[in-house]
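*Asks:* Sequence below, structure please.
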Amino acid sequence: MMTSSLLIELLTEELPPKALNTLGNHFAASVAEGLEKAQLIDGAPEFAAYASPRRLAVQVKNVKPVQADQQIVKKGPAVASGMKDGRPTKALEGFARGAGAKIEDLKIISDGKQDVYAYEFTQQGKGLSELLEDIINQAVKKLPIPKVMRWGSSTFTFVRPVHGLTVLHGADIVNAGVLGLQSGNTTLGHRFLSDGLITLANADSYAEQMRNEGKVIASFAERKAAIQTALNQQAGRLNATVAADEALLDEVTALVEWPVVLEAGFEEHFLAVPQECLILTMQQNQKYFPLLDANGKLMNRFLLVSNLETADPSHIISGNERVLRARLSDAEFFYKQDQKATLESRLPKLSQVVYHNKLGSQAERIERLAAISRHIAASLGADTAAAERATRLSKADLVTEMVGEFPELQGTMGKYYARLDGESEEIANAIEQHYRPRFAGDALPEGKVATAAALADKLETLVGIWGIGLIPTGDKDPYALRRSALGILRMVMQNDLDVNELVQTAFAAFPQGQLNENTPSEVAEFMQARLAVLLQNDYPQDIVAAVLAKKPSRLNDVEAKLKAVAAFKALPEAAALAAANKRVQNLLKKADAELGAVNESLLQQDEEKALFAAAQALQPKIAAAVARSDFQTALTKLASVKPQVDAFFDKVMVISDQPDVKQNRLNLLNQLAQQMNAVADIALLGE
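*Replies:* Sure thing, here's the model as predicted:
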């Protein structure tokens, strides 16, 4: 059976840029999946997704014109219940009728358990044209579209109005009706650079014809790569680097069909404004690509991606420069206006800014933050006055003009205004960095004052929001408490702080009765769960579980313990010792009295005497290694007692008929368990 490529294109009005790539990939994958389920693809699915501002398309290779015939076996009732007195029962007659067969056409086969009646027949394969319409419609329905719209008098809905449908199998049009449109072999190219309808020769010529005749690079990935290359070339010519993230590049790729990168500029006096403001307005408002010099300083040149190709782009460049000039003038105005008042003079305004209706204003929050940061700074041996000062000023930029226009600059503008107010560099940096880490992988605050301010901010949020009942559930976490918890944990792991004490400090900063009384214990448990998630990014689950079983609250040595347990697990004695530890713990649960010291005079058998001697010799070695945080040595030492442990469990009956002997043996095992679990609960290894 001859196969050909299949092309499907939905011609639309401009699609939402931030969702374009996702829509294109989902549409293509859903169509390919539908074709595969319908057994219309020869071999493994091979497809290409296309997505541009005005189209979603997919090209699937090796598509059959018709399904292969299939041998169908319909199983019916058991032979024992199919016939009675030589006549078919109603059950058998009903099965035959439902299968469209006569009784004499039925066969007897085994279903693996018993003999049953069955009807075997050949089902003729359906044609592509018969199945494709439903496959496309299902793919359209599956698209992740948060909001749909109607257009004209149509009752159909889609993310944007759809004006054309192209469906080609090889060179042949496949009849299909989708969103009120009938399929054809024509489409439109670039809105301004192409001339009228484009008649596609076949499914394989799509990308080439769109490029040559339509001035459209239909592939999102190809368009993105072309833009990236052109940006790098232009920047290289200026000895500059492009200041842009992946999100901006994706968004710009989704805004153009025929990208042309152009260089433009703005007046040098705007560079007196903090470059973060200028970069943000260029990227966010205008979708431009700022340029940085070799020192990371913003240049007064930038790159833009036009959707038009023209012999003289000067009018495009000047138009964009004019628009940007207005934006930068606004930023310059806000910056100058903000300098008329100090951060400290803005603090009273925070009483008018609601933090949360159950937790009061930002001014009330500042008092809590100051108390928490002062306590943390003292624990870190930092300047408590500087930490409190930085914390008190940390939210003042929320009532500035610049942050009002660009909320993303909170903290950043606080740093600049603090410098202008004559605050120390330590305080200015802490104001900016108290929001760190903002996301997974973000840099941690630098210095103890900044760390105190950052911990205070996240602790107050976590404890306060949790305490009024707004606890994360499932995938809902509107106040980003999981992110706050991970940020706290990352900082505590770098400093000698007790995380449970920090939670209690934050709880104590709130008025008595304002928060649920169980908040500290619940938050501490939540933090332990988040710590496990954080650590499992780098270590196996059983190793993490072993270390966290002791519920450590000081986390600056957790990394060393994880490495030590990982090294111990690799030892040949590890599995046996882990199993022995588990057995020990199960036996200790049977203790009738409080466990205490071992009475040597009650040791009867040579094996228990040998284990006691080995444990006695081991104890100071492990204690010394743990004291100097040499956890790997502490765990490695355990390997030396494996022979004595094995012999003990082979020869000694722990649960003796003599109560004092039984208790003494349990005391011995408890002493051994304390040494085994000095670093981690090794019984959990291998689970």
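*Asks:* use CA for all of it now, contacts and neighbours both
*Replies:* Noted.
*Asks:* Quick check: the gap between residue 618 and residue 666.
*Replies:* Distance, residue 618 to residue 666, by CA to CA, to the nearest Å: 18 Å.
*Asks:* who's more crowded, these two?
*Replies:* More crowded of residue 618 and residue 666, by other CA atoms under 10 Å: residue 666, with 28 against 18.
*Asks:* And stretch 203-211, what's buried?
*Replies:* Buried residues in stretch 203-211, counting neighbours by 16 or more other CA atoms under 10 Å, are found at 203-204, 206-207, 209-211.
*Asks:* cool, stretch 112-125 as well?
*Replies:* 115-119.
*Asks:* Narrow those residues to those in strands?
*Replies:* Here DSSP state E is the test, and the buried residues of stretch 112-125 give 115-119 as lying in strands.
*Asks:* Now render those as JSON lines, adding distance to residue 59.
*Replies:* Below are these laid out as JSON lines (distance: CA to CA, whole Å):
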{"residue": "115", "distance to residue 59": "47"}
{"residue": "116", "distance to residue 59": "45"}
{"residue": "117", "distance to residue 59": "44"}
{"residue": "118", "distance to residue 59": "41"}
{"residue": "119", "distance to residue 59": "39"}
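*Asks:* what about residue 255, how many neighbours?
*Replies:* 22.
*Asks:* For residue 608, see how far away it is.
*Replies:* 78 Å.
*Asks:* Looking at the ones in strands among the buried residues of stretch 112-125, point me to the pair that's furthest apart.
*Replies:* By the measure CA to CA, 115 and 119 form the most distant pair in these, at 13.1 Å.
*Asks:* how about this one, so we can line them up?
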Amino acid sequence: MSNLLVELFVEELPPKALNKLGQAFSQSLFDSLQAQGLTAPSSAITAYASPRRLAVHITDVAAKADDKAVAQKLMPVSVGLDAAGNASPALLKKLTALGADASVVSQLKREHDGKAEVLFLDLTVAGATLAEGLQKALDEAIAKLPIPKVMTYQLQDGWSNVNFVRPAHGLVALHGSEIVQLHTLGLTAGNQTQGHRFEATQNPIVLRNADSYVEQLQQDGAVIAGFEERRNEITRQLEAAASKLNLRPIEDEALLDEVTALVERPNVLVGEFEQEFLAVPQECLILTMKANQKYFPLLDAQGKLTNQFLIVSNISPTDPSAVIGGNERVVRPRLADAKFFFEQDRKKTLESRIPGLAKVVYHNKLGSQGERIARVSGIANLIATALGDAALAAQASQAAQLAKADLVTDMVGEFPELQGIMGRYYAQHEGLSDDIAYAIEDHYRPRFAGDELPRNRVGLIVALADKLETLAGMFSIGEKPTGEKDPFALRRHAIGILRLLNDGNIALGLDTLLAQALSVFQHQFDRDATLQALNEFIYDRLAGNLRDAGYSAQEVEAVLALKPQLIADIFKRLNAVQAFAALAEAPSLAAANKRVGNILKKAEGNIEPSINPALLQEDAERALAQALEQVQPQAQQAFSAGNYTESLKALAALKTPVDAFFDHVMVNAEDPALKANRLALLATLHQAMNQVADLSRLAA
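*Replies:* So this is what the prediction gives:
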């Protein structure tokens, strides 16, 4: 056993994919070696990934796998042996192929495989050598790499082409200090690698053994091989540099990962730009510095952008002024562009830009963005009007009309990520109220799980209208999610609607909202079928979310079976069901409720919950009617007050009379009047028990 190192040295790898490539390469190699019996239970794997290399270090790797005893299945006895027990030509041919002869026929085992009696030959299979096993593992690892885009390049022979993520120039394979003979991508394995392009003290670096890799790369090659180690070093330097200035770097995990994949030995430097650029909204400056230059903007204690930023350089000169100056010269035109766009955009009002949206295609079957904002504005007006707030309706309509106007500004044209944000700035510049301005920015929220909701009531209404319009429009033209495919993010829109209704406390029924959304579309479609499909889609999303939140499938089914229209009510109902399920009487009442439901389904005609006291003959049915007379008003009063827990707890008093009823009363009596009255009694019971949830869903 010795430790193993494998490294592929390549040209600069795609930074956004580097960490994933490194993890996949190392894990695939390890899995293959493990499957071939070349690793030990104690073997540990360490992945390395830098801009120009993918590598893996594996401890306790064998030079050769152990031989294995296997039982080789041959053929059915009826095929392999004749009546006298002699080997058939087919069996002899099979044995010859396995390196055996007729002398082993008497040693063959017979076992039944479930269909017939089969012959087996005990063999010893030689374990793979490391060279064989690693070659197989490397070929598999390269084939399985999650390469974003494959390159085709020519090898040095001038004839052969290779497909890989980037041209490969070196291969290292060391088992201890011994080179393992490998070949891939036109390369032969050795013990030499390359360090930093400019700062390595040795090039090439001759590796002493598998365990010296990290040390030699760092000391002689000026390279931090490990992705996480390099990331941690960048974080440390960023925080140290910012701390000296009493500032803090912006937090962005994706940017940190990308920069980690761009440098081999990080060196954080401080740059700055002119104060005048701070007149531009900080979101614009931050985005251009992050997206275009990979800088880390610096914020003050109040979270305001300063005119200083951090550069993660890949070189460490004695005098860094040239590096800093170069980066400052590069960022200045970017910031100047942002300033120019901002100043030009403010020369036109948002309202004056609305006609331009007629030229922006939204969907070929649903028209332009201009037509879309008219629909969103209409839905917003209907929602606010239904809430009984005329002032809110006017504000929501105006905000909805202006919500997409920034799509035709220069700034959003350059940075689409700023849509909504720039609309808010331009609205405030025009003197529009904060209610309108923040609604323009916030109408995209919530954009993902855990995202904040709009900051005001106007924003809530416009955000809800925007998501309802998207869902209703797409469903009306048959653009529904299928399997894993959801190109219009309709699942996310549905979850956003549910959050807006629940957390935003909008007390409107779901069917009402969906009908309002569908009413603004003028093209031909089946409105009833679309409404039903939308309803089912949203409740399916809701059921999944509730199960993820920790509610049991039975509890979720019990509540959603009634299709509660007020989404904000659903959590209250679920909590009530949980409290009811904890009662000792719950299992019996749930089972009885299921039985009552089945009886009523089988009954002919419509059963009205209207009891005739004169037809109550048995003591048990009189006791149940009396109990209902007492319990039903209590449960109804609590239900009407929104106290669902107390409403369900009141039902506990029905356990004894319900059990007695089913023990002593024949529902399907021969007398039609008696039967009808008993069914009416059960209908009354069913109605009383299923206001909060369908309790039969709790039955085992």
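*Asks:* TM value for the aligned chains?
*Replies:* Remark: TM-score between the superposed chains equals 0.95 [TM-score structural alignment, normalised by the length of the first structure]; 685 aligned residues with a CA RMSD of 2.2 Å.
*Asks:* so how many other residues sit close to residue 430 of the first structure?
*Replies:* 32.
*Asks:* What of residue 366 of the second structure?
*Replies:* 17.
*Asks:* what's near enough to touch the aligned partner of it in the first structure?
*Replies:* With TM-score structural alignment as the criterion, residue 366 of the second structure lines up with residue 359 in the first structure. By CA atoms under 8 Å, 6 or more residues apart in numbering, the contact list for residue 359 of the first structure reads 365, 464, 514.
*Asks:* Reduced to three states, what does the first one come out as?
*Replies:* Just to be clear, that refers to residue 365 of the first structure. helix (DSSP: H, G, I helix; E, B strand; the rest coil).
*Asks:* ok, how many other residues are close to it?
*Replies:* 24.
*Asks:* what do you get for the last one?
*Replies:* Other residues within reach of residue 514 of the first structure, judged by other CA under 10 Å, total 13.
*Asks:* That one belongs to a helix?
*Replies:* No: applying three-state DSSP, one finds residue 514 of the first structure to be coil, outside a helix.
*Asks:* circling back to that earlier point, closest one of the ones in strands among the buried residues of stretch 112-125 of the first structure to residue 63 of the first structure?
*Replies:* Nearest member of those to residue 63 of the first structure, counting by CA to CA, is residue 119, at 30.7 Å.
*Asks:* what's the counterpart of the closest one in the second structure?
*Replies:* So residue 119 of the first structure corresponds to residue 121, using TM-score structural alignment.
*Asks:* Can you tell me how far its match is from residue 52 of the second structure?
*Replies:* 50 Å.
*Asks:* which residue lines up with residue 433 of the second structure in the first structure?
*Replies:* Checking TM-score structural alignment: residue 433 of the second structure goes with residue 424.
*Asks:* The closest residue to its match other than its chain neighbours: which element?
*Replies:* Nearest residue to residue 424 of the first structure, sequence neighbours excluded (CA to CA, 6 or more residues apart in numbering): residue 418, at 7.9 Å. Under the criterion of DSSP states H and E, residue 418 of the first structure resides in helix 412-420.
*Asks:* show me the contacts for residue 573 of the second structure.
*Replies:* Contacts of residue 573 of the second structure by CA under 8 Å, 6+ apart are 559, 644-645, 692-693.
*Asks:* next one: residue 467 of the first structure
*Replies:* 514-517, 519.
*Asks:* closest to residue 500 of the first structure among those?
*Replies:* residue 519 (11.5 Å).
*Asks:* Hmm, the closest one is touching residue 469, no?
*Replies:* No: the criterion here is CA atoms under 8 Å, and residue 519 of the first structure misses it with residue 469 at 9.2 Å.
*Asks:* Of the two, which one has the most company?
*Replies:* A side-by-side neighbour count of residue 519 of the first structure and residue 469, using other CA under 10 Å, places residue 519 first with 21 against 11.
*Asks:* Just the element for the counterpart of that one in the second structure, please.
*Replies:* Alignment note (TM-score structural alignment): residue 519 of the first structure maps to residue 530 of the second structure. Element membership for residue 530 of the second structure, per DSSP H and E: helix 527-548.
*Asks:* same question, residue 163 of the second structure
*Replies:* With DSSP H and E as criterion, residue 163 of the second structure is part of strand 161-164.
*Asks:* Which part of the first structure matches that strand?
*Replies:* So strand 161-164 of the second structure sits over residues 155-158 in the first structure, by TM-score structural alignment.
*Asks:* Likewise for stretch 584-596 of the second structure?
*Replies:* Using TM-score structural alignment, stretch 584-596 of the second structure pairs with 572-584 in the first structure.
*Asks:* picking that back up, next one: the helix or strand that comes right after the helix holding residue 418 of the first structure to chain centre, how far?
*Replies:* Where DSSP H and E defines the elements, the next helix or strand beyond helix 412-420 of the first structure is helix 425-433. Offset of helix 425-433 of the first structure from its chain centre (CA atoms, centre = their mean, to the nearest Å): 29 Å.
*Asks:* And helix 425-433 of the first structure, what's buried?
*Replies:* Within helix 425-433 of the first structure, the residues scored as buried using 16+ other CA under 10 Å are 426-433.
*Asks:* give me the stretch of the second structure that whatever helix or strand comes next after it matches.
*Replies:* Next along the chain after helix 425-433 of the first structure, taking DSSP H and E as the criterion, comes helix 448-467. The aligned range for helix 448-467 of the first structure in the second structure is 457-476, by TM-score structural alignment.
*Asks:* The matching stretch vs the first structure, mean deviation?
*Replies:* With mean CA distance after the TM-score superposition for the first structure, stretch 457-476 of the second structure departs from the first structure by a mean of 1.3 Å once superposed.
*Asks:* For the most centrally placed residue in the first structure, give me its contacts.
*Replies:* Nearest to the geometric centre of the first structure sits residue 440, at 8.7 Å (CA atoms, centre = their mean). Taking CA under 8 Å, 6+ apart, we find residue 440 of the first structure in contact with residue 483.
*Asks:* Cheers, nothing more for now.
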